[in-house]
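J.: with the sequence up front, the predicted model follows.
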Amino acid sequence: MSRRDREGAARRLMEGTPPPVPPDLYVEVVRRGSRMMRRRRAVRRLMWLLLVAAVVVFAVWAATVQPWVEPPSETTPPVTGW
C-alpha cells in the first residue's frame, strides 16, 4: 500500500460517520473515573500524612539531639591545679 493509498483510506475513515457507542459505556466510564479519583485522593492524603509524620519525627529528633551544638572537645585534657 503506497502513501497515497494510505492517505485516501485515512480520509475515507475520517469523513465517514463514527461507529455507534455502546449505551452502557458512559456509565462504565463514570464508574471507573470516580474510582480512579478516589484512589488518587487517598494516595494524596497518605503522602501528606507521611510528610507531616516525617516533619514531626525530624523536629523531635532535632530537639533531643541538638545537632547544631558543637560537641565538647576531647583532645585537650582539662587544666587543673593552677
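T.: Here it is on my side, so go on. Numbers count the residues shown, from 1 in each chain.

J.: from here on, contacts and neighbour counts on C-alpha atoms
T.: Will do.

J.: ok, residue 26 to residue 17 distance?
T.: Distance, residue 26 to residue 17, using Cα to Cα, to the nearest Å: 20 Å.

J.: neighbour count for the two, which is higher?
T.: Per other Cα atoms under 10 Å, whichever of residue 26 and residue 17 has more neighbours is residue 26, with 11 against 8.

J.: assign the more buried one to helix, strand or coil.
T.: Three-state call for residue 26 (DSSP: H, G, I helix; E, B strand; the rest coil): helix.

J.: next up, a second structure to put side by side with the first:
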Amino acid sequence: MNQSSRKEAAVRKLLEASPPPVPHDLYTEAVRRGGRMLRRRAAVRRVMWFVLFAAVVAFVVWASTAQPWVEPPSETTPPLSGW
C-alpha cells in the first residue's frame, strides 16, 4: 500500500464518519460577534468620512486664502524710476 492510498483511506474514513457535535450556543455567539463587527465597521466608516470631509474643508480654506492658481508678481527686474 503506497502513501497516497493510505491518505485516500484516511480521508474516506473521515468523510464517512458522523460530523462532530456543534455547541448549541454557536449560532447566538456568531450573531453577537457579527453584529459587533458590523457596528465597528460602520463606526470606522463614519470616522473616515468625517476625516475626508475635514480634509476637503481644510484644503478649500487654504486654497481660498493662498490662491495658488494666481501667478506671483515678477520680482526679477527692479522697478524703473527716474526716467
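T.: Thanks, I have the structure now. In this text the structure is predicted, and so the values were computed from the model without any measurement.

J.: name the element the most centrally placed residue in structure 1 belongs to?
T.: Taking Cα atoms, centre = their mean, the centroid of structure 1 lies closest to residue 44, which sits 7.2 Å from it. Assigning secondary structure by DSSP states H and E places residue 44 of structure 1 in helix 25-65.

J.: gap between that helix and the chain center?
T.: Distance of helix 25-65 of structure 1 from its chain centroid, counting by Cα atoms, centre = their mean, to the nearest Å, is 9 Å.

J.: by how much does that helix deviate from structure 2 on average?
T.: Superposed on structure 2, helix 25-65 of structure 1 shows a mean distance to its aligned partners of 0.5 Å (mean Cα distance after the TM-score superposition for structure 1).

J.: what about residue 58 of structure 2, how many neighbours?
T.: When neighbours are counted by other Cα under 10 Å, residue 58 of structure 2 comes out with 12.

J.: again with residue 14 of structure 1
T.: Counted with other Cα under 10 Å, residue 14 of structure 1 comes out at 10.

J.: next: residue 43 of structure 2.
T.: Using other Cα under 10 Å, residue 43 of structure 2 is surrounded by 12 other residues.

J.: show me what it lines up with in structure 1.
T.: Under the alignment (TM-score structural alignment), residue 43 of structure 2 pairs with residue 42 of structure 1.

J.: okay, residue 31 of structure 2 and residue 38 of structure 2: tell me how far apart.
T.: From residue 31 of structure 2 over to residue 38 of structure 2 (counting by Cα to Cα), the distance is 10 Å.

J.: also residue 60 of structure 2?
T.: Per Cα to Cα, residue 60 of structure 2 is found 33 Å from residue 38 of structure 2.

J.: over to residue 30 of structure 2?
T.: For residue 30 of structure 2, the distance to residue 38 of structure 2 (Cα to Cα) stands at 12 Å.

J.: quickly list what's touching both of these two.
T.: The contact sets of residue 30 of structure 2 and residue 38 do not overlap (Cα atoms under 8 Å, 6 or more residues apart in numbering).
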